[in-house]
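> Sharing a model prediction with you, sequence too.
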Amino acid sequence: MTTEKLMLNKHEIECQHIYMFFKRIFDIILSAVGLLVLAIPCLIIALFIFACDRGPVFYTQERVGKDGKKFMIYKFRSMYVNADTLLEKLKEKNEVTGPMFKMKNDPRVTSVGRFLRKTSLDELPQLWNVLRGDMSVVGPRPPLPSEVREYSDYDKQRLWVIPGCTGLWQATERNNVGFSEMVDLDLTYIQHRSLLLDAKIILLTFLMIVRPKGAY
């Protein structure tokens, strides 16, 4: 897959008004229903997180959304409270290429956090981000500002759409591929996105939760 094949037309993407209208309705319904239905499971997860080390249940972090707009993302905390301060010491052990940090046996992750990450349950609070409109159910992973500072113009194309809780990369390859492959998958999704493709990705994500692959 070459870079030339994946150069997108921003005007065409922004003119998909009908698709975006129904996508937003779908996001509101799914996130609202999800927050209600999953309220008790989320409470149980919160109790396990607190019992693990008596720390905060939720973790908030600044991320970059559509067209570079920054927002605070919500997740169940899967790492120890001082995880951010330890990152600099671990950067040389990064197991993926490009402006993204991933480490399979990350010592900052709690015992409860390992399960949450493997099953992607740590991402459930992002339904609130979807309801607010910061994110969509399906879309590219929202990057950190530090990652975006290292983006090329080609990479920045993935910021042309609203980021998602799950996407083509998360539902297929996850951590089995590096940064450049992730960008290619995101741009492929943006190029071909539709309600049918979104539904397919959501189904694949559920299968990924049941049978985790490449999650850590």
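It's in. Numbers count the residues shown, from 1 in each chain.
> make it CA atoms for all contacts and neighbour counts henceforth
OK.
> Longest helix in this protein, please.
Once the chain is assigned using DSSP state H, the helix that runs over the most residues is helix 17-37.
> helices and strands around it, which ones?
Applying 3 or more CA pairs under 8 Å, 6 or more residues apart in numbering; DSSP states H and E, we find helix 17-37 packed against helix 126-132, strand 136-138.
> mind putting these in a markdown table, mean neighbour count and distance to residue 109 included?
What follows is the helices and strands packed on helix 17-37, written out as a markdown table (neighbours: other CA atoms under 10 Å; distance: least, CA to CA, whole Å):
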| stretch | mean neighbour count | distance to residue 109 |
| --- | --- | --- |
| helix 126-132 | 21 | 19 |
| strand 136-138 | 26 | 25 |
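> a markdown table for these, including distance to residue 86?
What follows is these, written out as a markdown table (distance: least, CA to CA, whole Å):
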| stretch | distance to residue 86 |
| --- | --- |
| helix 126-132 | 24 |
| strand 136-138 | 31 |
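> which one of these lies closest to residue 146?
helix 126-132 (20.5 Å; CA to CA).
> what's the offset of that closest one from the middle of its chain?
12 Å (CA atoms, centre = their mean, to the nearest Å).
> cool, and stretch 12-21?
With CA atoms, centre = their mean, you get 22 Å for stretch 12-21.
> next, the one to line up against it:
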Amino acid sequence: MLLRIMDFIFSLIGLLAVLPILFLLTLIGLLDTGSPLFRQERVGKNKEPFILVKFRTMNKDTVSVASHLANASSITKFGHFLRRTKLDELPQLWNVLKGEMSLVGPRPGLYNQEKLVAERDKKGVFKVRPGITGLAQINEIDMSTPELLAATDAKMIETLNIKNYFQYIIETVAGKGFGDRVS
């Protein structure tokens, strides 16, 4: 319950603090792709679906697959910048504010990532809200290795405390980790 309260407070403060940046990135994204926000159904807590919101980093006509299965040529120049700086993740603060996500938790996957869903299901990962960052992200473990990712997510859930919560956030903001690979 304490983590949910912190998620709510920090996401609200975060959204208010970065509102001018969100506005600027939205305008640039509008010029870049014509559609600055990307919405995609993801697997949430208890395997319930929710719509994840991010800044669009790929061309609008890119097939909706996991990032590691997407073609690198689909990423726009502005998209490369957003990914490198992790600014593409900022709109997910809205998902956190709504209670669909946490700041810290397993990255939400797609339903068609059947191996990942099965591994996470076996390890009880779906008992928590998915997050913007976590142990796997700061250790550069992505969805291309479903068994390792699910095991790392389970370890994070078992050991998550206030200290780790802040550590994962600080390390992410400081630039540790990279996000999903693109082929």
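That came through, no problem. What you are looking at is a predicted structure, and each value in this text was computed from that prediction instead of being measured.
> Need the TM-score from the superposition.
Once superposed, chain against chain, the TM-score is 0.88 (TM-score structural alignment, normalised by the length of the second structure); 179 aligned residues with a CA RMSD of 2.2 Å.
> where does the residue of the second structure positioned farthest from its centre fall, helix, sheet strand or coil?
The C-alpha centroid of the second structure is most remote from residue 31, which lies 23.7 Å away (CA atoms, centre = their mean). Following DSSP: H, G, I helix; E, B strand; the rest coil, the label given to residue 31 of the second structure is helix.
> wait, which of the helices and strands packed on helix 17-37 of the first structure is closest to residue 72 of the first structure?
helix 126-132 (8.3 Å).
> The closest one vs the second structure, mean deviation?
Superposed on the second structure, helix 126-132 of the first structure shows a mean distance of 0.4 Å to its aligned residues (mean CA distance after the TM-score superposition for the first structure).
> So which elements touch that helix?
Packed next to helix 126-132 of the first structure, using 3+ CA pairs under 8 Å, 6+ apart, are helix 17-37, strand 70-76, strand 136-138.
> picking up where we left off before, what is the equivalent residue in the first structure for the residue farthest from the centre of the second structure?
Residue correspondence to the first structure (TM-score structural alignment): residue 31 of the second structure is matched to residue 51.
> Residue 160 of the second structure too?
Checking TM-score structural alignment: residue 160 of the second structure goes with residue 193.
> and what of residue 5 of the second structure?
By TM-score structural alignment, residue 5 of the second structure lines up with residue 25.
> contacting residues for that match?
Under the criterion of CA atoms under 8 Å, 6 or more residues apart in numbering, residue 25 of the first structure has no neighbours.
> quick one: the helices in the second structure?
Counting by DSSP H, the helices of the second structure are 2-17, 19-33, 77-85, 92-98, 114-122, 135-138, 146-159, 162-173.
> Go through these and name the closest to residue 47 of the second structure.
helix 114-122 (8.7 Å).
> so can I have a markdown table of the helices of the second structure showing distance to residue 66 of the second structure?
Listed next are the helices of the second structure as a markdown table, based on distance: least, CA to CA, whole Å:
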| stretch | distance to residue 66 of the second structure |
| --- | --- |
| helix 2-17 | 25 |
| helix 19-33 | 20 |
| helix 77-85 | 15 |
| helix 92-98 | 17 |
| helix 114-122 | 11 |
| helix 135-138 | 15 |
| helix 146-159 | 12 |
| helix 162-173 | 21 |
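> Of those, flag the one that's most buried.
helix 135-138 (a mean of 24; mean count of other CA atoms under 10 Å).
> Output the residue interval of the first structure matched by that one.
With TM-score structural alignment as the criterion, helix 135-138 of the second structure aligns to 168-171.
> Contacts for that stretch next, please.
139, 140, 182, 185, 186, 189, 201, 202, 204, 205, 208.
> Now do the contacts for the last one.
Residues in contact with residue 208 of the first structure (CA under 8 Å, 6+ apart) are 119, 171.
> Then the fifth one?
With contacts taken as CA under 8 Å, 6+ apart, residue 186 of the first structure has the following neighbours: 139, 140, 158, 167, 168, 169.
> go again using 6 Å as the cut-off
residue 140 (CA atoms under 6 Å, 6 or more residues apart in numbering).
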